[in-house]
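Asker: A predicted structure for the sequence below; I have some questions about it.
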Amino acid sequence: MSAWMSALRPSQPAASDDLDPVSLPETVARARAVLGDEPTAWAIQRSKQICDTYEASARADPTITVDGLDRVACEAALLTVLVNLRTGRADAPAPPEGFESVRRAVRQGARIETILRVVWFSHTTVQMALLEVLSREVPAERLADELRAVSEGLFEFVDGLVRELATAYDQERAAWHGRLAALRRQTMEHIVEHGTAREGSEQLLGIRLRGDHLAAVIRSVDPAPPTGWDGSVTRYVAAVSATIEAVNSLVLDQPDGSTVIWSLSAAPRDPVSAVTDRVPHPPGSIVAFGPVGRDVAGLQSSLLGARQAALVGGQHQSEGAWTYDDVGLQAVLLADPEAAGRYVRHVLKGLTDGDAKSAMLRETLWAYLRHGRSRLAAAEELHIAPNTVAYRVRQADERLERPALDDPTPMVVALSLARDFPALLG
């Protein structure tokens, strides 16, 4: 059936690069051994023309993408199908260049639909070219049989190729996403540990490292997240992006939750407050924000701050949003819970009992000191009279072994920890 193949010759004059093969040497060598030099040169030239035509179509039609286009794979496939037609082997394996093309396409984010569109475009173009040669070279009495044989051979090859490439794509995508996630986590940990970024980090993470960043840690309160929790986190990340006008965002899944990084076009005024005030946190979740930071060193600071704020949120064991600006000092102390408890009990010695009156005195003293010793401000917060504030502060001071008002900073820290984490009182 293949005598007509001797009529396959490259068009003249041909540019030198039109006839330079790009597929594997063994693929080209096998084609020359089976087909001859002229048909092999025709296939090499034709594959370049197919790619040029497809690229031209993509420039004219924005719905067409060239992400899945690969001249190496196109050339190897055309050489292989011609060899199959010559030898009559319908079960010959797909060329290895096709699988390498799939691997590259997955890393570039090309969709399988795009890759298969290129395959079918190439198939249609080659089929039309071969049918033209057949119509010219094959006698009329044999033409119908040759046309049918070539059409069936082409379809069988392409059908098998599509199935193999689709399977390879799914396998490679699953493997690559696993590797990509691991590489991204390693890249982020390098930034956290060293405050620097390795070469290629921006491309790997998919975010720019210059400019302002905001990091957050999102965890489920329950070890077994509620149904739909992943979807609610995705919607939350999108809502935050819209609120702070983020350029892009990155979500990194961790064993105990997710780390999110937003890249900002320009740092808005107090973006963390804008988020906590306007975007409800996902139900059943702990959301902890670091401070906004600039460039790689600032991203490191934001990531560390988010982790420390998450430490405080986790101690509460209830859903809510925490910010590093609000709980950063608590986070430092809670990094060593035993030392934090010892510090609280030392500073508040005499006022650590678990009864209601002791708790009331601690709450009043905390409000009084936090408002700069203003009885009026503390009274407004606690909804009591200013004289009652003064009376309770005096009672608390009498109970404490160390004066409450001489050095208020340690007292505010200890009262704040005791208020949020009563277990530290012993």
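Answerer: Perfect, I can see it now. Numbers count the residues shown, from 1 in each chain.

Asker: Could you use CA atoms for every contact and neighbour count after this?
Answerer: Fine.

Asker: hey, where'd the strands end up in the stretch 51-200 of the chain?
Answerer: With strands called from DSSP state E, counting those that start in this stretch, the stretch 51-200 of the chain shows none.

Asker: Next: the stretch 251-400 of the chain.
Answerer: Using DSSP E, counting those that start in this stretch, strands in the stretch 251-400 of the chain cover 257-264, 285-289, 293-294, 320-323.

Asker: got CSV for those, with distance to Asp230 too?
Answerer: Shown next, in CSV, are those (distance: least, Cα to Cα, whole Å):
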stretch, distance to Asp230
strand 257-264, 10
strand 285-289, 11
strand 293-294, 27
strand 320-323, 17
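
Asker: Tell me which of the ones you listed is the most buried.
Answerer: Across the strands of the stretch 251-400 of the chain, averaging neighbours per residue (mean count of other Cα atoms under 10 Å) puts strand 285-289 on top, at a mean of 27.

Asker: what about that one, distance to the chain center?
Answerer: 19 Å (Cα atoms, centre = their mean, to the nearest Å).

Asker: Packing partners of that strand?
Answerer: Judged by 3 or more Cα pairs under 8 Å, 6 or more residues apart in numbering; DSSP states H and E, the packing partners of strand 285-289 are strand 212-220, helix 295-316, strand 320-323.

Asker: ok, and what's touching it?
Answerer: 214-221, 272, 281, 302, 305-307, 309-310, 313-314, 318-324 (Cα atoms under 8 Å, 6 or more residues apart in numbering).

Asker: how about a cut-off of 6 Å?
Answerer: Applying Cα atoms under 6 Å, 6 or more residues apart in numbering, the contact partners of strand 285-289 are 216-221, 306, 309-310, 319-323.

Asker: before we go on, here's another structure to hold up against the first:
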Amino acid sequence: MTDTTDRQRAVAWLRSITGDLSTTVLKRMEQTLPWFADMPPGRRSAVALVAQSGIASFVSWFEDPTSAPWTAKDVFDSAPRELLRSVSLQQTLQLIRVVVDVFEERTQTAPSEIREGVLRYSRDIAFAAADVYARAAEQRGLWDARLEALVVDSILTGENDTELPSRIAALGWSGHGEVSVLVGTTPKVVEIDQLRRTARHNRADLLVGVQGNRLVLVIGRAKPSAEAEDELIPFLEIAQALEPGFGPGRLVLGPEVASVVEASRSARAALVGFSVASAYRRLERPVLADDLLPERALAGDPLARQTLVQRIYTPLSDHQSDLLNTLWCYLDNGRSLEATARELFVHPNTVRYRLKRITEIIGWDATGARESLVLQAALILGRIADGANTEPRRQVRSPRRRN
């Protein structure tokens, strides 16, 4: 009977100082928490409401300790949901510390049961706060994952969505420079966090999309400052660092584009390259989509055909000299200098000089087996695109007269 009476007196005393405690807590927060004083009035009112709810909830818990798990959770339910976006978990714990400090100061002469109750309840409140923020972070993570999947799908399909830049910004995209798309096989377990850490280590950002057996990474990097141009890491080097995060097999890196809004062009090249990569016997990992131009063109990729014509056929056809015809003859004669020279009625050194000029203009060396395939495909596609009715100029020796 005496214990019950003492508890009732303690509860009555706690209720009598509740208002004074709330006022003291608010003053202490203004004095010790700079972020609280800088808040707009509406946010400050919401934070004060949480503190007052915590004080009132402690009195209710002290009166009935069995209600602890539920009462502690309800403290944070009294605040608006948007408060979680403006007050971090660290700031919430600082708020709890202020409330506990004020309680301890006012209960120094109170019975030990009250002082122990303050410590136990502050622990419950701290765990409740961590639970609230953890659930909010989990919901935010699920929303970000759905939004990221939507953005990657829009890039792959090439949809001209005016909301794409804002959606990418909402994901915290830090890339503000060039972009390239990397496509490979999906591993058994996709370590997205590890992929992002690797990208950050290489001063890049990622958008991750898992589409069945394909893992798609949109890689973006920030433009370096004028003083840090040497810190620019090539996309191929970034792709090589990300390679362990993919499953075995094909891994194709699309061409570099100017911004993430143009990433669909890199994605199209990477996807087609991924589908035809097995046709390239000396496949590297990763391989550039532009190294698969002949295979992509044969598969009907219009971007590959356009690239071959623009990079090879057009520069040579616009050139004043006889470079295009020399290349035709050289490839038709099995890359034989002597046979080409005989057909063109020139010295083999002249053919060598012209081939060197061709390499300087287009960047491909016609003397290599792989490069000759690329050049042959470009010449055929260029001739088709021109719609020319005349064949490439072919000079034939006139027969010698017999005496």
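Answerer: Yes, it's here. What you see is a predicted model, and the numbers here were worked out from it, not measured in a lab.

Asker: Once they're superposed, tell me the TM-score.
Answerer: The TM-score (TM-score structural alignment, normalised by the length of structure 2) is 0.56; 305 aligned residues with a Cα RMSD of 5.2 Å.

Asker: would you list every one of the helices in the stretch 151-300 of structure 1?
Answerer: 201-205, 229-244, 271-278, 295-316 (DSSP state H, counting those that start in this stretch).

Asker: winner for burial among those?
Answerer: When you average the neighbours per residue for each of these (mean count of other Cα under 10 Å), helix 295-316 leads with a mean of 23.

Asker: I'd like the distance from it to the chain centre, please.
Answerer: Here the centre of helix 295-316 of structure 1 is set off from its chain's centre by 19 Å, with Cα atoms, centre = their mean.

Asker: For stretch 369-384 of structure 1, measure first residue to last.
Answerer: With Cα to Cα, to the nearest Å as the measure, stretch 369-384 of structure 1 spans 16 Å from end to end.

Asker: In TSV: the helices of the stretch 151-300 of structure 1, plus distance to Arg375 of structure 1.
Answerer: Below are the helices of the stretch 151-300 of structure 1 laid out as TSV (distance: least, Cα to Cα, whole Å):
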stretch	distance to Arg375 of structure 1
helix 201-205	52
helix 229-244	38
helix 271-278	28
helix 295-316	29
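
Asker: Out of the ones you listed, flag the one nearest Arg86 of structure 1.
Answerer: Closest of these to Arg86 of structure 1 is helix 201-205, at 44.8 Å (criterion: Cα to Cα).

Asker: Please list the outside residues in contact with that closest one.
Answerer: With Cα under 6 Å, 6+ apart as the criterion, helix 201-205 of structure 1 contacts Arg184, Arg208.

Asker: how deep is the residue nearest to Gly257 of structure 1 when sequence neighbours are not counted tucked in, by neighbour count?
Answerer: In this structure, Gly257 of structure 1 finds its nearest non-sequential neighbour in Arg219, 4.4 Å apart by Cα to Cα, 6 or more residues apart in numbering. Neighbour count for Arg219 of structure 1, taken as other Cα atoms under 10 Å: 26.

Asker: aligned partner of Arg219 of structure 1 in structure 2?
Answerer: Using TM-score structural alignment, the equivalent of Arg219 of structure 1 in structure 2 is Gly184.

Asker: Hmm, that match is touching Leu215, no?
Answerer: Yes. Between Gly184 of structure 2 and Leu215 there is a contact at 5.4 Å, judged by Cα atoms under 6 Å.

Asker: hmm, back to that, of the helices and strands packed on strand 285-289 of structure 1, which approaches Leu35 of structure 1 most closely?
Answerer: Using Cα to Cα, the nearest of those to Leu35 of structure 1 is helix 295-316, at 57.1 Å.

Asker: quick one: contacts of that closest one?
Answerer: With Cα under 6 Å, 6+ apart, helix 295-316 of structure 1 has contacts from 191-192, 195, 209-211, 213, 215-217, 288-293, 323-324, 331.

Asker: quick one on the thing from earlier: out of the helices of the stretch 151-300 of structure 1, which gets nearest to Ser416 of structure 1?
Answerer: In terms of Cα to Cα, the element of the helices of the stretch 151-300 of structure 1 nearest to Ser416 of structure 1 is helix 295-316, at 12.0 Å.

Asker: just the angle between the closest one and strand 212-220, please?
Answerer: Orientation of helix 295-316 of structure 1 against strand 212-220 (axes from the mean of the first three to the mean of the last three Cα atoms, to 10 degrees) gives an angle of 30 degrees.

Asker: now the angle between strand 257-264 and helix 295-316 of structure 1, please.
Answerer: Using the same axes, to 10 degrees: helix 295-316 of structure 1 against strand 257-264 is 140 degrees.

Asker: Tell me the counterpart of Arg146 of structure 2 in structure 1.
Answerer: Match for Arg146 of structure 2 (TM-score structural alignment): Ala182.

Asker: oh, I was asking about Thr23 of structure 2
Answerer: Aligned counterpart of Thr23 of structure 2 in structure 1: Gln45 (TM-score structural alignment).

Asker: Look at its match and give its secondary structure.
Answerer: helix (DSSP: H, G, I helix; E, B strand; the rest coil).

Asker: what's the burial count for it?
Answerer: Gln45 of structure 1: 23 neighbours (other Cα under 10 Å).

Asker: Find the nearest non-adjacent residue to the equivalent of Phe76 of structure 2 over in structure 1, please.
Answerer: Aligned by TM-score structural alignment, Phe76 of structure 2 pairs with Gly98 of structure 1. Once flanking residues are discounted, Gly98 of structure 1 sits nearest to Ala73: 4.8 Å by Cα to Cα, 6+ apart.
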